[in-house]
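In: structure here, sequence nowhere to be found:
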């Protein structure tokens, strides 16, 4: 199943995406599960499978996509997790590199990604997102994939000139990361290390790799993170970007207003976002001076 989070006529809801349209679940299950996160928290994905053959409620064109999980408790991001990316950045650390994103740094499929007003090095990074369905603490690697609800695409927009000694400032500008278009449930992807991942800028391929080339596979990441931080249903792990990012190209290739960035992952689909200026950002005393 593909499950999307969206606005329909101004009301937030979620539902099953089919070739014919959307089977709305938000209204059908409002008393029990008002949003996708609450459904995951009750481990109720199997309960909605009976709706998959229901008539559609409206067309895909009638919704505005939201981030797959709009309010995750944790967004944990993995850096330098593909062999080619590590070569580009001369990365040698054996342990996973982790940083965090905040929920308001995300946006949905087909929604504008905002280029930070104070960055001239806004970069693209196409990534596989893992949505936790069953929480746990100190999860074994052997059991880790049983804790996954599903997978999605992520465009981890990066203000490189704000990644000072660490990544937080460069990764958390509002609406700078795309998340979608939907969650493909884990039963559709029994092995997340067999997917192709590609990124396109204005129709030109700029990244292409296989999740088989992750340095730290999905199951290892879940085991590693849950060693020190208990995972909860609705948490999101963004698993790293392949090589080919704009910063390391000659000349560099960064995102600008008017561009369109797309992340395509086999078995899931394509996340597509236009790039626009964030005209409402205001200067502050801590803005970058370098």
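Out: Structure received. Here the structure is a predicted model, which means the values were calculated and not measured.
In: use CA for all of it now, contacts and neighbours both
Out: Noted.
In: list the buried residues of stretch 191-203.
Out: Residues of stretch 191-203 classed as buried: 192, 195-201 (neighbour count, 16 or more other Cα atoms under 10 Å).
In: just the buried residues of the longest helix along the chain, please?
Out: In the chain, assigned by DSSP state H, the helix with the most residues is helix 218-228. Within helix 218-228, the residues that count as buried by 16+ other Cα under 10 Å are 218-226.
In: those residues into a markdown table, with extra columns for distance to residue 234?
Out: Listed next are these as a markdown table, based on distance: Cα to Cα, whole Å:
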| residue | distance to residue 234 |
| --- | --- |
| 218 | 16 |
| 219 | 17 |
| 220 | 19 |
| 221 | 16 |
| 222 | 13 |
| 223 | 17 |
| 224 | 18 |
| 225 | 15 |
| 226 | 14 |
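In: ok, so of these, who is nearest residue 164?
Out: For the buried residues of helix 218-228, the closest approach to residue 164 (Cα to Cα) belongs to residue 225, at 23.8 Å.
In: could you measure from that closest one over to residue 69?
Out: Distance, residue 225 to residue 69, by Cα to Cα, to the nearest Å: 19 Å.
In: is residue 161 in a helix, a strand, or coil?
Out: Secondary structure, DSSP: H, G, I helix; E, B strand; the rest coil: residue 161 is helix.
In: give me the spatial nearest neighbour of it, chain neighbours excluded.
Out: residue 121 (5.9 Å; Cα to Cα, 6 or more residues apart in numbering).
In: residue 60 now?
Out: Nearest to residue 60 is residue 21, by Cα to Cα, 6+ apart, at 5.2 Å.
In: dropping in the other structure now:
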């Protein structure tokens, strides 16, 4: 099943089940994160799917709603850097013994078709990623427990302000700009997911990134298990698994997004993000 958080014509948001016919069935929660905190969320979605199959239920047409951030109030947004071999090589690093982790806030998250407004950075880079949605509480879990706790998977782009990121050894300030991380359009539930995903990124229709999650150094269950050793993961938390090679900073010469560019991020079987950028770069000191 595929779940989404929709902005409706009434101005509210709702968790919704995709019916497979460009329509969605509203669920009893304001967003997917609020749905996942309900212990019976799986039975709720199953009953909704059965109702949709039988017909006669009021639905929301795709033309009457747009995609809000999938998890607008995620308690934790944790990201893994340097997790594909080719990306590690282009960054000039060695294969890591442990995951390289950093955090974002829920404030960074936006919808699948939202415009991205960037203020104060002239080196805006792309990072197409598979993201994992936590479905049940995890603390000091092994990999089997972590795997069982995965609610589903979604598409994300860890848009990075490289000029800010490279000011210090810590990445946080270049990764946590408000409203710059598109996530969605849907969460594919884990029971319908394959063992690997093809991740692609495009700039103005040009393919710049492509990788398969089967080549991750640390897979989803490994990441969740590792993270849970030091912090509790709860339903609705989000873990970004890293990006394949092809980021702008790794190109020769480096390449970054320009005002008006369209960044597309897609994962087969889940969906695609398509976000236009409005970049308000800082005024040069000698201007």
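Out: Structure's in. What do you need? None of the values given here were measured: they were computed from a predicted structure.
In: strands - which of the buried residues of stretch 191-203 of structure 1 land there?
Out: 196-201 (DSSP state E).
In: okay if I get these as JSON lines plus distance to residue 110 of structure 1?
Out: Written out in JSON lines, the entries for those read as follows (distance: Cα to Cα, whole Å):
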{"residue": "196", "distance to residue 110 of structure 1": "21"}
{"residue": "197", "distance to residue 110 of structure 1": "19"}
{"residue": "198", "distance to residue 110 of structure 1": "17"}
{"residue": "199", "distance to residue 110 of structure 1": "15"}
{"residue": "200", "distance to residue 110 of structure 1": "14"}
{"residue": "201", "distance to residue 110 of structure 1": "14"}
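In: list the contacts of the counterpart of residue 185 of structure 2 in structure 1.
Out: Aligned against structure 1 by TM-score structural alignment, residue 185 of structure 2 finds its counterpart in residue 181. When contacts are counted by Cα atoms under 8 Å, 6 or more residues apart in numbering, residue 181 of structure 1 touches 4, 65, 67-68, 108-109, 152-153, 269-272.
In: map residue 152 of structure 2 onto structure 1.
Out: Per TM-score structural alignment, residue 152 of structure 2 is aligned with residue 150.
In: what's the distance between that match and residue 164 of structure 1?
Out: For residue 150 of structure 1, the distance to residue 164 of structure 1 equals 33 Å [Cα to Cα].
In: compare the two (neighbour count), which wins?
Out: residue 150 (25 against 11; other Cα atoms under 10 Å).
In: and for residue 47 of structure 2, the neighbour number?
Out: What residue 47 of structure 2 shows, counting by other Cα under 10 Å, is a neighbour count of 12.
In: mind checking which helix or strand the match of residue 185 of structure 2 is in?
Out: Secondary-structure element containing residue 181 of structure 1, defined by DSSP states H and E: strand 177-185.
In: same question, residue 255 of structure 2
Out: Applying DSSP H and E, one finds residue 255 of structure 2 in no helix or strand.
In: could I get the contacting residues of it?
Out: Per Cα under 8 Å, 6+ apart, neighbours of residue 255 of structure 2: 125, 248-249.
In: counterpart of it in structure 1?
Out: Using TM-score structural alignment, residue 255 of structure 2 sits opposite residue 253 in structure 1.
In: I'd say the match of residue 152 of structure 2 and residue 131 touch.
Out: Yes - judged on Cα atoms under 8 Å, residue 150 of structure 1 makes contact with residue 131 at a distance of 5.4 Å.
In: find residues that contact each of those two.
Out: residue 183.
In: what's the closest of the contacts of residue 255 of structure 2 to residue 36 of structure 2?
Out: For those, the nearest to residue 36 of structure 2 is residue 125 (31.5 Å; Cα to Cα).
In: which residues touch the counterpart of residue 84 of structure 1 in structure 2?
Out: Matched across to structure 2, residue 84 of structure 1 falls on residue 86, judged by TM-score structural alignment. Residue 86 of structure 2 sits next to 244-245 when contact means Cα under 8 Å, 6+ apart.
In: now do residue 86 of structure 2 against residue 162 of structure 2, distance only.
Out: Applying Cα to Cα to residue 86 of structure 2 and residue 162 of structure 2 gives a distance of 19 Å.
In: again with residue 61 of structure 2
Out: Applying Cα to Cα to residue 61 of structure 2 and residue 162 of structure 2 gives a distance of 39 Å.
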